[in-house]
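In: okay, here's the prediction I keep looking at, along with the sequence it came from:
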Amino acid sequence: MRGRTSGDKSFLVLKSELSEVAEAYGATAEELVEIHKQCWEHDEEYQWERICLANPEFRDVKQYDKERILELLSRIRGGQKKSKEEVVRTSKVETDGKLYEEIYRDGQALFIDPEGNTYEELEIGGLKYAPIFGDELTEGAVLLPSGMESYEDEKTLIAEIQAHIHKYVDVSPFFETIGAYYVLLTWLYDELNTLPYLRVLGDTGTGKSRFLDTVGRLCYKATIVSGAITPAPIYRLIRKWGGTIIIDEGDFRASDEKNEVVKILNCGFERGRPVVRSQKDHPD
């Protein structure tokens, strides 16, 4: 008899937890897994809408149960994929000193190497890597470059970024320079242990959002979290993309939401300071 591996046990535990939550709303784990298979590449809101269409009872689900179900489905699928074929969805691959970054061109997500060659997927060391694709890209929540371009030197690149800022934002040359250098900083952030934040202050109507939009969209994997958004998606976007979060403070009306964002900022500027989260009804 074949011994049960830790991976098998983990899968069964996840499936059992999913069954417990699903049955409370009149569904089965198998039903949810099957629905998830058809839409896992889309963002979580789309996945949840598909689940609700098949099982209307889930429209009244508690927020914690919703997040738990989506998390379990993602982990179950991850275990299934690894058991069949190692495919890692990521926006960046670095191996043997060579960097492959994700780009988004003509509706297609691709990897690009320093020479400008593009790949639909990579196979390295027995693992397959594929770029992330979903509504975050197609709807413009995450902005990726469409290609790469060589510059004669850093001075030329800085001058071009400054010219772009000057064209769309009315600020002094000093702040044009600060903005340009900060854009470059975001493209190298993972080489540093600590980072400053760029915060724009001013009265209503002075162009804060304009500056945020103009400079932010040039940053590394600009991730725009605007509108009536709760902090929970921000955590997921940071983990998924590892890009530059663009936050308009005016979008966070509730004080508890602002406090959650402050926690992210207080820990996020320095390497090795993770944000630890828990649910009061499910502390483990």
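Out: Structure received.
In: contacts and neighbour counts: CA atoms only from here.
Out: Will do.
In: the helices in the stretch 101-250 of the chain, which residues?
Out: In the stretch 101-250 of the chain, the helices defined using DSSP state H, counting those that start in this stretch lie at 135-138, 154-168, 173-186, 208-216, 231-241.
In: for Val93, which of the ones you listed is the nearest?
Out: The minimum distance between Val93 and the helices of the stretch 101-250 of the chain falls on helix 231-241, with 12.1 Å, by Cα to Cα.
In: okay, buried residues for that closest one please.
Out: Residues of helix 231-241 classed as buried under the neighbour-count rule (16 or more other Cα atoms under 10 Å) are Pro231, Ile234, Leu237, Trp241.
In: just those now: which is nearest Ile51?
Out: For these, the residue nearest Ile51 by Cα to Cα is Leu237; the value is 21.4 Å.
In: tell me how far that closest one lies from Glu44.
Out: 11 Å (Cα to Cα, to the nearest Å).
In: now do Phe174
Out: 41 Å.
In: which one of those two has more residues nearby?
Out: Neighbour count, other Cα atoms under 10 Å: between Phe174 and Glu44, Glu44 has more, with 20 against 9.
In: can you tell me the closest non-neighbouring residue to that one?
Out: Of all residues not flanking Glu44 in the chain, Leu70 sits nearest, at 7.2 Å (Cα to Cα, 6 or more residues apart in numbering).
In: state the distance from that neighbour to Leu110.
Out: 26 Å.
In: which one of those two has more residues nearby?
Out: Per other Cα under 10 Å, whichever of Leu70 and Leu110 has more neighbours is Leu110, with 24 against 19.
In: name the SS class of the residue nearest to Glu44, please.
Out: Here Leu70 is recorded as helix under DSSP: H, G, I helix; E, B strand; the rest coil.
In: got another one to weigh against that:
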Amino acid sequence: PDSLPKSLLVIGSGAIGIEFASFYSALGVDVTVVEVQNRILPVEDEEISKLAHVAFVKQGLTIHTGATVEQLRNTAHGVSARLRTANGIATEIAVERVIMAVGITGNVEGLGLEEQGVRIDRGHIVVDEWCRAGAPGLYAIGDVVGPPWLAHKAMREGVLCVEKITGVEGVRPLNPANVPGCTYCTPQIASLGLTERAARESAHELRIGRYPYAANGKAIALGETEGLVKTIFDAKTGALLGAHMIGAEVTELIQGFAIGKTLETTEAELMATIFPHPTLSEMMHESVLDAFGRALHV
């Protein structure tokens, strides 16, 4: 289309759905988001999801969680959608456009992959730690091998795959726990490693730190006081298990935690690290300190 729609329905509230929803809402489009799970951004930490939900509603988005789209019907003016909300009530909404953002499936049909011994699982090629796809000389990387569906994850897979093929020494398999995830919406969202729920389910004793944007001088100067940096540590070993952030420029900040986690850092090294002032990155330091009862600027 050569013009913006007045209204838009986004089905699915993962990173892709939320990015489109946030983008179009910022341009003045009336956006409705429908998510079958009981919260938006279901792979993110629950605390971050709740903060994002509040921020998006404040911006004017209409969000239905625990809801399904039962029917889409073309009309003379766009699309009529029948929704089933969380309380079981059916309702009809009319929108000009619909974006289906419920996941990614590999384009693997009709290629004869199964005949070569390649296994397909829910639309994705199954590979080993070196991206070998189960047939001699056949490798697969990126979205076609499954989540996380991220460009930087695909790039790393491509590098390690080729290095393994060419015999480069010291090649390491990709560790999904060290892949940062970024959602480019407003406010930005970034995460790494285990969520709080996943960490607790892994029987870890946890130390959790939080630091709000509202307490950071640089955030105040920028007028970006909505946000949070959350860090999760193993209480016994001090290992960084996860980091979860929402707010201005967190997609840039998360790499600091990614480096630390890749180097298997503990809370001791992070607390001893000098963070420059005044910066947003100071919130990362304060969150780590807070996890161990040592926050300085609260």
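Out: Right, received. Where do you want to start? Every value quoted in this text rests on a predicted model; they were computed, and no experiment measured them.
In: what's the TM-score here?
Out: The TM-score (TM-score structural alignment, normalised by the length of the first structure) is 0.23; 102 aligned residues with a Cα RMSD of 5.5 Å.
In: all strands for the first structure, in order.
Out: For the first structure, the strands defined by DSSP state E occupy 87-89, 92-95, 98-105, 108-112, 118-119, 122-124, 127-130, 142-143, 222-225, 245-247.
In: can you redo those strands as JSON lines with distance to Lys263 of the first structure?
Out: Listed next are the strands of the first structure as JSON lines, based on distance: least, Cα to Cα, whole Å:
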{"stretch": "strand 87-89", "distance to Lys263 of the first structure": "28"}
{"stretch": "strand 92-95", "distance to Lys263 of the first structure": "26"}
{"stretch": "strand 98-105", "distance to Lys263 of the first structure": "29"}
{"stretch": "strand 108-112", "distance to Lys263 of the first structure": "32"}
{"stretch": "strand 118-119", "distance to Lys263 of the first structure": "38"}
{"stretch": "strand 122-124", "distance to Lys263 of the first structure": "36"}
{"stretch": "strand 127-130", "distance to Lys263 of the first structure": "32"}
{"stretch": "strand 142-143", "distance to Lys263 of the first structure": "22"}
{"stretch": "strand 222-225", "distance to Lys263 of the first structure": "16"}
{"stretch": "strand 245-247", "distance to Lys263 of the first structure": "14"}
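In: now name the helix or strand holding Lys218 of the second structure.
Out: Assessed by DSSP states H and E, Lys218 of the second structure sits inside helix 217-222.
In: from the contact counts, what lies against that helix?
Out: For helix 217-222 of the second structure, there is no helix or strand it packs on, judged by 3 or more Cα pairs under 8 Å, 6 or more residues apart in numbering; DSSP states H and E.
In: try 10 Å
Out: Helix 217-222 of the second structure is packed against helix 282-291, with contacts defined by 3 or more Cα pairs under 10 Å, 6 or more residues apart in numbering; DSSP states H and E.
In: by contact count, what packs against the helix it packs on?
Out: So helix 282-291 of the second structure, by 3+ Cα pairs under 10 Å, 6+ apart, packs with strand 206-212, helix 217-222, strand 228-234, strand 240-246, helix 250-262, helix 267-272.
In: to His64 of the second structure, which of these lies closest?
Out: strand 240-246 (20.9 Å).
In: helices or strands next to that closest one in the packing?
Out: If contacts are counted by 3+ Cα pairs under 10 Å, 6+ apart, strand 240-246 of the second structure sits against helix 46-59, strand 181-183, strand 189-193, helix 196-201, strand 206-212, strand 228-234, helix 250-262, helix 282-291.
In: got the angle between it and strand 189-193?
Out: Compare the direction of strand 240-246 of the second structure with that of strand 189-193 by axes from the mean of the first three to the mean of the last three Cα atoms, to 10 degrees and you get 170 degrees.
In: quick one, strand 240-246 of the second structure and strand 228-234 angle?
Out: If you take the same axes, to 10 degrees, strand 240-246 of the second structure sits at 170 degrees to strand 228-234.
In: strand 240-246 of the second structure to helix 46-59, inter-axis angle?
Out: 10 degrees.
In: and strand 240-246 of the second structure, which residues are buried?
Out: Buried residues in strand 240-246 of the second structure (16+ other Cα under 10 Å): Leu240, Leu241, Gly242, Ala243, His244, Met245, Ile246.
In: out of these, which is nearest to Tyr24 of the second structure?
Out: For these, the nearest to Tyr24 of the second structure is Ile246 (19.6 Å; Cα to Cα).
In: quick check: the gap between that closest one and Ile232 of the second structure.
Out: Per Cα to Cα, Ile246 of the second structure is found 15 Å from Ile232 of the second structure.
In: also Val31 of the second structure?
Out: 34 Å.
In: same question for Pro212 of the second structure.
Out: 15 Å.
In: which residue packs closest to Arg84 of the second structure, ignoring adjacent ones?
Out: With Cα to Cα, 6+ apart as the criterion, Arg84 of the second structure has its nearest non-adjacent residue at 4.5 Å, and that residue is Ala90.
In: out of the buried residues of strand 240-246 of the second structure, who's nearest Leu289 of the second structure?
Out: For these, the nearest to Leu289 of the second structure is Leu240 (12.4 Å; Cα to Cα).
In: wait, which of the strands of the first structure is closest to Val183 of the first structure?
Out: Taking the strands of the first structure one by one with Cα to Cα, strand 222-225 is closest: 10.2 Å.
In: packing partners for that closest one?
Out: helix 135-138, strand 142-143, helix 208-216, helix 231-241, strand 245-247.
In: how about those in a markdown table, adding distance to Leu185 of the first structure?
Out: Below are these laid out as a markdown table (distance: least, Cα to Cα, whole Å):
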| stretch | distance to Leu185 of the first structure |
| --- | --- |
| helix 135-138 | 23 |
| strand 142-143 | 17 |
| helix 208-216 | 12 |
| helix 231-241 | 17 |
| strand 245-247 | 14 |
